[in-house]
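Undergrad: With the input below, show me the fold.
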Amino acid sequence: MHYKTHIKYFLFYSSVILISIFVCLFWGSFKISFTETLEVLFSVFKKENGPFSIGKQIILNIRLPRVIFAGLAGAVLSVCGVCMQGITGNDLAEPYILGISSGASAGAVSAIILHFFSIFSPFNIYMGAFLGSIFAMGGVLILNGKSRDPVKLILMGVGVNAFFSALTTYMIYSSKNEAQVRSAMFWTTGSLSGIQYADLILPAFALLALVIIVLLLNKEFNLLLLGLESAVETGLNINRVRFAVVLVTSAAVSVLTAKAGVIGFIGLIVPHIGRKFIGVMHRPLILWSAVFGASGLMIADTFARTMFSPSELPISVVTGLAGAPLFIKISKKSF
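TA: Model (predicted):
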């Protein structure tokens, strides 16, 4: 690709991200002017210190970390969707549908209510979410076996999702500690409220790890476009690729779930639209998915926090309203 084309893509993707960030910082229940929002952004780049107005404090201390986290989470979930669809050969595969998010949620809730993984404190919730996601993804792949039937894979995912969702609900209802119940309920619906700057570190590393694994396995992913059987005939070690992808995607999803709860359908919506616009080759698709996944979840979270202000909708409600119809549409075409 010519360097001028690279520059065009860079400018386009950068514009999408910057415009999304600005709109989400500007838009909220507390009215902040267009010019004040711009001033706050410029003050960040100039590293200016206070005194700040109430509007500036709201943007810097509440909205900005939340918007950045939403961007990182959207990028991670979208790239996870591309990776899972690549190793399964199924365009419907994504963390929520295959039950990985529910597994991570169950693991996080077990750490809160049953005090599992307390030896890993203060990272016990992250460890619970990680092991839960590993069990869920591993369970789907084992139950699916060597089957190439896309319907079977989705059905296995639905079953695993239902199991871990039921397990999470059981643990919540079995607890007699109200504080634990309130904390655990958060993981069943998804929310980005209360996000702070310190919460951005792990999602940033998760996104970096995903990008690295995709770049390293770019050739293998493109071989999988030929079909699993054809890819194996070329000498591809499918088990090695699956192991690497399962490990990294499970870790990435667990990091997000431990902090934000279950967020569905982002990994389905964005890659599907991306294939329509830029094709199926994985390197450009990953970049598209990361950028528009970030933008999409930032906007979805802004809807969630403003539609019924001062109350907030769970973010999974917004993503579900957008993603469920698309899931049905793809299913009708595929099966």
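Undergrad: When you work out contacts or count neighbours from here on, use the C-alpha atoms and nothing else.
TA: Will do.
Undergrad: Contacts for stretch 20-32 next, please.
TA: 33-34, 37, 55, 59, 63-64, 67-68, 295, 298-299, 302, 305-306, 309-310 (CA atoms under 8 Å, 6 or more residues apart in numbering).
Undergrad: Check which helix or strand the residue nearest the centre of the chain maps to.
TA: By CA atoms, centre = their mean, the chain has its centre lying nearest to residue 77, at 2.6 Å. Using DSSP states H and E, residue 77 sits in helix 64-88.
Undergrad: Return the distance of the residue nearest to residue 278 when sequence neighbours are not counted relative to residue 191.
TA: Using CA to CA, 6 or more residues apart in numbering and skipping the chain neighbours, the partner closest in space to residue 278 is residue 285 (6.9 Å). Distance, residue 285 to residue 191, by CA to CA, to the nearest Å: 27 Å.
Undergrad: Another for comparison:
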Amino acid sequence: MTSGGDPVLRRRRGSARVAVLFTVLVAGLVVASVASAAVGQFDIPVSQVVGSVLSRAGLDVLAAPGDPFAEAALWDVRFPRVVLALLVGGVLGICGALMQGCFGNPLAEPGVVGVSSGAAVGACLSIVFGWTFLGSFTTPALAFCTGLLTTLAVYVLARSKGRAGVVTMILTGVAVNAVAGAAISFLVFAGDQAAREQIVFWQLGSLAASRWVHVATIAPLVAVCVVVALLLARRLDLLALGDRQARHLGVDVEVLRLVTIVVVAIAVSAAVSYSGIIGFVGLVVPHLIRMITGPGHRVLIPASLLGGALLLVSADLLARNAFDYADLPIGMLTALVGGPFFFWLLLRTRRREGGWA
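TA: Here you go, the predicted structure:
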């Protein structure tokens, strides 16, 4: 037997590849997060950023910023934004992996089931009609509720004879997304100039308004999403064998899909309610991770968490510093990366499968 065909050697190589991947992702996250906190219109030395964090932890190893303005900029503006970028990016990465595993399609992403467009409808309603019954939380709360309700509506409409087929659910999601898009267009038409500008900015995605209270709101939902996703990992691996084979192995396919979709709906609705629509993270990250580690979800899910967080915090760093005194919409940057990647993925799928039929 050749060394390349030795299963033990292959497992060792696979384990080493996974270890290197996680090391790179964690190191990249630390570097990108510190850089994002340090770099801006008001630069703060990296040593002082690290010193400020260690000082809050009770370790006076490095000097914290002596300027109260720098300290306030770090803890009131930049750190909340960095942490929210990590949470939103991580949850989008995980949900992309869940959707691709649930539908058995590498082209699937959370927006397929209407969660992002549904959340946009709720946000637009709040903006156009000026609703403030929950104070500053009105727009995020409505975005969360409508995103969740839209996703559940897609699942209910796609069910037939007690089952929700993959193709039917995707097509239902396309139809619901179209209806949501029409509703958004009508609200843009009905709103005044200020509302239109706010809607456009929200749809492009931004983390500019990040605060610690936002982090505290979505962090528990992200934590639940991570735990449930890891618990579903083995059954998603079995689902990759096909619905019939998974049922023979004891997997309740309908319950698995329902739980997966509910988790994705809750997590993504919570994320986009504060960040606006940020596309392609859930498409690009899981597929890249899968190309490196293989399809096993017990590795894919935590790696997608780290990869999504790394991608979004890096994109936010670029969005804040690409132009002086301007904050680019982060959804625009992820689309600039994700669009060409999606096109390449389509071409690659067509070549491998010999056509679209």
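Undergrad: How alike are these chains, TM-score-wise?
TA: Aligned and superposed, the two chains score 0.86 in TM-score terms (TM-score structural alignment, normalised by the length of the first structure); 330 aligned residues with a CA RMSD of 3.1 Å.
Undergrad: Show me where the second structure has its helices.
TA: Listed in chain order, the helices of the second structure (DSSP state H) span 7-38, 46-56, 68-72, 79-103, 115-129, 138-158, 166-190, 193-204, 212-239, 243-248, 253-275, 281-293, 297-321, 330-353.
Undergrad: Now the shortest one on the first structure. Mean distance?
TA: In this overlay with the first structure, the average offset of helix 68-72 of the second structure from its partner residues is 3.3 Å by mean CA distance after the TM-score superposition for the first structure.
Undergrad: where's that helix relative to the chain centroid, distance-wise?
TA: In terms of CA atoms, centre = their mean, to the nearest Å, the centre of helix 68-72 of the second structure is found 31 Å from the chain centre.
Undergrad: same question, the last one
TA: Between the mean C-alpha point of helix 330-353 of the second structure and the mean C-alpha point of its chain there is a distance of 16 Å (CA atoms, centre = their mean).
Undergrad: Now do the buried residues in that helix.
TA: 330, 331, 332, 333, 334, 335, 338, 342, 345 (16 or more other CA atoms under 10 Å).
Undergrad: from these, which single one is nearest residue 172 of the second structure?
TA: residue 342 (21.3 Å; CA to CA).
Undergrad: give me every residue that touches the closest one.
TA: For residue 342 of the second structure, counting by CA under 8 Å, 6+ apart, the contacting residues are 107, 283, 284.
Undergrad: tell me the contacts of the equivalent of residue 300 of the first structure over in the second structure?
TA: The alignment partner of residue 300 of the first structure in the second structure, by TM-score structural alignment, is residue 315. Residue 315 of the second structure sits next to 330, 333, 334 when contact means CA under 8 Å, 6+ apart.
Undergrad: wait, what's in contact with the equivalent of the first one over in the first structure?
TA: I take that to be residue 330 of the second structure. Using TM-score structural alignment, the partner of residue 330 of the second structure in the first structure is residue 315. The neighbourhood of residue 315 of the first structure, defined by CA under 8 Å, 6+ apart, consists of 189, 190, 191, 192, 263, 300, 301, 304.
Undergrad: most packed of the helices of the second structure?
TA: The highest mean neighbour count among the helices of the second structure, using mean count of other CA atoms under 10 Å, belongs to helix 79-103: a mean of 27.
Undergrad: in the superposed pair, what's the mean gap between that helix and the first structure?
TA: Using mean CA distance after the TM-score superposition for the first structure, the mean distance for helix 79-103 of the second structure is 0.7 Å.
Undergrad: quick check: that helix aligns to which part of the first structure?
TA: Helix 79-103 of the second structure maps onto residues 64-88 of the first structure, going by TM-score structural alignment.
Undergrad: Now find how far off-centre that stretch is within its chain.
TA: The chain centroid and the centroid of stretch 64-88 of the first structure are separated by 4 Å under CA atoms, centre = their mean.
Undergrad: same check, this time on stretch 46-59 of the second structure
TA: With CA atoms, centre = their mean, you get 29 Å for stretch 46-59 of the second structure.
Undergrad: swap in stretch 4-11 of the first structure?
TA: With CA atoms, centre = their mean, you get 26 Å for stretch 4-11 of the first structure.
Undergrad: and if you look at stretch 93-109 of the first structure?
TA: Between the centre of stretch 93-109 of the first structure and the centre of its chain there are 11 Å (CA atoms, centre = their mean).
Undergrad: what do you get for stretch 288-301 of the second structure?
TA: 16 Å.
Undergrad: Equivalent analysis for stretch 114-126 of the first structure, please.
TA: 22 Å.
Undergrad: Also stretch 215-228 of the second structure?
TA: That offset, for stretch 215-228 of the second structure, works out to 12 Å (CA atoms, centre = their mean).
Undergrad: What span of the first structure is it aligned with?
TA: Residue span in the first structure matched to stretch 215-228 of the second structure, by TM-score structural alignment: 200-213.
Undergrad: and what of stretch 37-45 of the second structure?
TA: Under TM-score structural alignment, the match for stretch 37-45 of the second structure is residues 25-33.
Undergrad: what's the first-to-last distance across the matching stretch?
TA: Note: stretch 25-33 of the first structure ends 10 Å apart using CA to CA.
Undergrad: now it, how far from the centre of its chain.
TA: Centroid displacement of stretch 25-33 of the first structure relative to its chain, using CA atoms, centre = their mean, is 25 Å.
Undergrad: now stretch 274-291 of the first structure
TA: 16 Å.
Undergrad: okay, and that stretch goes to which residues in the second structure?
TA: By TM-score structural alignment, stretch 274-291 of the first structure lines up with residues 289-306 in the second structure.
Undergrad: now do the same end-to-end measure for that stretch.
TA: Stretch 289-306 of the second structure: ends 10 Å apart by CA to CA.
Undergrad: quick one, what contacts the residue nearest to residue 278 of the first structure?
TA: Counting by CA under 8 Å, 6+ apart, residue 285 of the first structure has contacts 82, 271, 274, 275, 278, 279.
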